[in-house]
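1. Predicted model and sequence below, questions to follow.
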Amino acid sequence: MTESIRTRLATALCTLALAAGGVVIAAPAAHAGGPDCANYLAGGNPARSTIGEELACGLGATGLPVSKDLCTTVMSKVAQVGPARTDTACKEASG
């Protein structure tokens, strides 16, 4: 019975590692909207964007089902961007 549990655990961990690797490989292609979002927030000057804004834009550009919610939460709560700019920026991030 111990072998069965170990085998299942190893299979689950390998599956998790493969899934995480797939997200990492796919992530750079999905970030196409992140710079547009950060550029919008910085008013055309990318040097003016903050780390919180860039993080929110990156999360919004991941393409995950909850990416817009993550972008909105980080943008409004962490970076403290107003609601109208948050909505537009997260739309830019999602492409």
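-> Arrived safely, thanks for sending. This one's a predicted model, so the numbers in the text were calculated from it and none came from an experiment.

2. Going by C-alpha atoms from here, please, whenever you check contacts or count neighbours.
-> OK.

3. next SSE after the helix ranked longest in the chain?
-> Counting residues, the longest helix in the chain under DSSP state H turns out to be helix 2-30. Stepping forward along the backbone from helix 2-30, the first helix or strand reached (DSSP states H and E) is helix 34-41.

4. this is the other structure I want to compare:
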Amino acid sequence: MPNVKKNMPEVELATRHRWAEILRERIRDLSLKNKDAGKLLQATAPQVSDLMHGRDQFFSLPQLLVWADRLGIDFDFTASYRPINVEQKLAQTV
């Protein structure tokens, strides 16, 4: 079986890691015990434990966003453009 974490783009790993941090912070801010966090998230005890111990690789980005919503975390996205060398990028994908 391929190593999913190894093949995942760095930006997705970083984004997923940041969202997991946000969830941990919110759970701590609400002073939730793991059992109560699990009820709010509709997650199993092992899932909450993995989240709280930083084992972010077990969760998809969509799952983390659903949990953020269940914890009352509002979010929006903005985009900005940065210069890129199109020719260099295209050559890298070959």
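-> Structure received. If you're wondering where the values come from, they're calculated on a predicted model, not measured in any experiment.

5. what's the TM-score here?
-> The TM-score (TM-score structural alignment, normalised by the length of the second structure) is 0.33; 58 aligned residues with a Cα RMSD of 4.5 Å.

6. Which of the residues in the longest helix of the first structure are classified as buried?
-> Along helix 2-30 of the first structure, these residues count as buried under the neighbour rule (16 or more other Cα atoms under 10 Å): 27, 30.

7. For the second structure, which segments count as strands?
-> Using DSSP state E, no strands are assigned anywhere in the second structure.

8. From the contact counts, what lies against the longest helix of the first structure?
-> When contacts are defined as 3 or more Cα pairs under 8 Å, 6 or more residues apart in numbering; DSSP states H and E, helix 2-30 of the first structure sits against none of the other helices and strands.

9. Contacts only, for residue 87 of the first structure.
-> residue 72 (Cα atoms under 8 Å, 6 or more residues apart in numbering).

10. Pull out the buried positions in the helix or strand hosting it.
-> Element membership of residue 87 of the first structure [criterion: DSSP H and E] is helix 83-93. Residues of helix 83-93 of the first structure classed as buried under the neighbour-count rule (16+ other Cα under 10 Å) are 85, 86, 87, 89, 90, 91, 92, 93.

11. In JSON lines, list the residues you listed along with distance to residue 4 of the first structure.
-> Converted to JSON lines, the buried residues of helix 83-93 of the first structure look like this (distance: Cα to Cα, whole Å):
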{"residue": "85", "distance to residue 4 of the first structure": "53"}
{"residue": "86", "distance to residue 4 of the first structure": "49"}
{"residue": "87", "distance to residue 4 of the first structure": "49"}
{"residue": "89", "distance to residue 4 of the first structure": "49"}
{"residue": "90", "distance to residue 4 of the first structure": "46"}
{"residue": "91", "distance to residue 4 of the first structure": "47"}
{"residue": "92", "distance to residue 4 of the first structure": "48"}
{"residue": "93", "distance to residue 4 of the first structure": "45"}
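
12. Right, I'll call it a day here.
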